[in-house]
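[1] Need coordinates for the below:
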Amino acid sequence: MFLEYIDHKCTDEELKEIVCKHGLLQYNIDATEGLLLKPGVNVNLVCRDKDGNVIGGIMCETYLECLDINVLWVAEAYRGKGIGYRLMNEAERLGKEAGCIYSITSTFSFQAPNFYKRQGYELYSVLDCFPNNICSYQYKKKL
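    Below you'll find the predicted structure:
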C-alpha cells in the first residue's frame, strides 16, 4: 500500500530527481527520440564597456533545433545604441551555426515586445491573464 502526501520541502537532490535523473527530462528525451537534445548548446554572450563593465547580455539554450532566448538585457544607459540588436544577431548566428532552424522568446508588455518585432520576430501567442493589463507575448523567427 502506498502512502501519498505532498511535502512542502524539496531538496536539491529531489529537484534533480524530478527534472533530470528519471523525471521530466528523461521522459522528454525518450518521447522525442533524442531530438530534444539537438543541438544541445548554450549560447551565453556578454557585452562590456571599454572599462570591462557588463552593460548587456543574452542567455539562450537550444533544444528541438530551436534557439530559446531566455534573457536579453541591456543596461538602461546603453539602450537604443544597437547593443541588443548586436547581441541578438550574434546569438542567432551561433544558434544557426549549431543547427537551429528557429528562434523563440517571450517578453512581457512592460518589457520589449516592439524590439522583437523590429528584429523580424513573429508574434504567435498572447497571454492576457495577468493583473494590471500585463500581457506575455511569445515570438518566433525562422533562422
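[2] C-alpha only now, for contacts and for neighbours.
    Noted.
[3] tell me which element the spatially most central residue of the chain is part of?
    By Cα atoms, centre = their mean, the chain has its centre lying nearest to Asn70, at 2.3 Å. For Asn70, the host element (DSSP states H and E) is strand 66-74.
[4] between whichever helix or strand comes after that strand and strand 66-74, what angle do the directions make?
    Remark: after strand 66-74, the chain's next helix or strand is helix 83-98, criterion DSSP H and E. Helix 83-98 and strand 66-74 meet at an angle of 160 degrees, taking axes from the mean of the first three to the mean of the last three Cα atoms, to 10 degrees as the criterion.
[5] Please give the structure of this sequence too, so both can be compared:
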Amino acid sequence: MCAEICFSQAESGCDASVITSGINEEAKALGVASSSEPFSFFVKDDGGAVIAGCNGYFVHGSAYTDQLWVAKEYRGNGLGRIVMNKVHKEGMERGCCIATTSTMSFRNVVGFYEKLGYVVDFIRDGYANGARCIFLLKKLA
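    The predicted model follows:
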C-alpha cells in the first residue's frame, strides 16, 4: 500500500527516471523492442547561460518534443530551428520515423513548426481562457 503521494515540480530527477524505466521494462516484457528515453538540447551564450533549448522523449519510434524555448532577445535568429533540427537528426539516428510536438494556440508558433515540415495533426479545445492545444506531426526521412 502507498505510504504517501509526493508532488514534484522538478524538471528531472531520479524518481522520474524510475517511472521511465518501469514503462520500458513493461514494454520489453511485452516484446516491444523500442523504449522511451528523455532528451534535452541547450544553446548557451558565451557566459554559459541557457538562451534556448528543448526537452522531450524519444518514445517508441517518435521524437516527441515537449517544450521548446528561445529567450526573447535571441528569437528570430534561427536558434529554434537549429535546436529542432538536432532533435530530428538524433531521432533519425535512433530509428524514429516521426517527430511530434504540441503548442498552445496563444503562443502563435504553428507557422514556425510548419516551416520545419510539421503538419497539424489535431486540435484539442477545452483549455483555460478559450485556448486550444495544437498537436503537430512531421515524418522523418
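[6] Can you pull the TM-score for these?
    Laid over one another, the chains give 0.77 as their TM-score (TM-score structural alignment, normalised by the length of the second structure), with 131 aligned residues with a Cα RMSD of 2.8 Å.
[7] And Tyr102 of the first structure, what's its match in the second structure?
    When the second structure is aligned by TM-score structural alignment, Tyr102 of the first structure is paired with Ile98.
[8] contacting residues for its match?
    Residues near Ile98 of the second structure by Cα atoms under 8 Å, 6 or more residues apart in numbering: Gly61, Ser62, Ala63, Leu137, Lys138, Lys139, Leu140.
[9] In ChimeraX, select just the buried ones from these.
    In ChimeraX, a selection of the buried entries from these looks like this (16 or more other Cα atoms under 10 Å):
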select :61,62,63,137,138,140
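[10] which of the contacts of Ile98 of the second structure does the first structure keep?
    When the contacts of Ile98 of the second structure are mapped onto the first structure and checked using both residues aligned by TM-score structural alignment, their matches' Cα atoms under 8 Å, the preserved contacts are Gly61, Ser62, Ala63, Leu137, Lys138, Lys139, Leu140.
[11] okay, now the spatially closest residue to the first one that is not a sequence neighbour: neighbour count?
    Right, Gly61 of the second structure. Excluding its sequence neighbours, the residue lying closest to Gly61 of the second structure (Cα to Cα, 6 or more residues apart in numbering) is Cys96, at 4.1 Å. For Cys96 of the second structure, the neighbour count with other Cα atoms under 10 Å is 22.
[12] Using the three-state scheme, assign Cys96 of the second structure.
    On the three-state scheme (DSSP: H, G, I helix; E, B strand; the rest coil), Cys96 of the second structure is labelled coil.
[13] So it versus Lys139 of the second structure, what's the distance?
    9 Å (Cα to Cα, to the nearest Å).
[14] do Arg107 of the second structure as well
    23 Å.
[15] close enough to count as contact, the residue nearest to the centre of the first structure and Cys60?
    Yes - contact criterion Cα atoms under 8 Å: Asn70 of the first structure and Cys60 qualify, at 5.4 Å.
[16] Once you drop chain neighbours, what's closest to Cys135 of the first structure?
    The nearest residue in space to Cys135 of the first structure (Cα to Cα, 6+ apart) is Asp128, at 4.5 Å.
[17] Run through the helices of the second structure in chain order.
    Counting by DSSP state H, the second structure has helices at residues 14-29, 79-93, 110-115.
[18] Tell me which of the ones you listed sits most buried.
    Of all the helices of the second structure, helix 79-93 has the most neighbours on average by mean count of other Cα atoms under 10 Å, namely a mean of 18.
[19] ok, and what's touching that one?
    Contacts of helix 79-93 of the second structure (Cα under 8 Å, 6+ apart): 41-43, 52-54, 58, 62-63, 65, 68-70, 97, 99, 116, 140-141.
[20] quick one: that helix to chain centroid distance?
    Here helix 79-93 of the second structure is found 11 Å from its chain centre; the criterion is Cα atoms, centre = their mean, to the nearest Å.
[21] same check, this time on stretch 28-46 of the first structure
    On Cα atoms, centre = their mean, the centre of stretch 28-46 of the first structure falls 12 Å from that of its chain.
[22] Buried residues of that stretch, list them for me.
    So stretch 28-46 of the first structure, judged by 16+ other Cα under 10 Å, has buried residues Leu36, Leu37, Pro39, Gly40, Val41, Asn42, Val43, Asn44.
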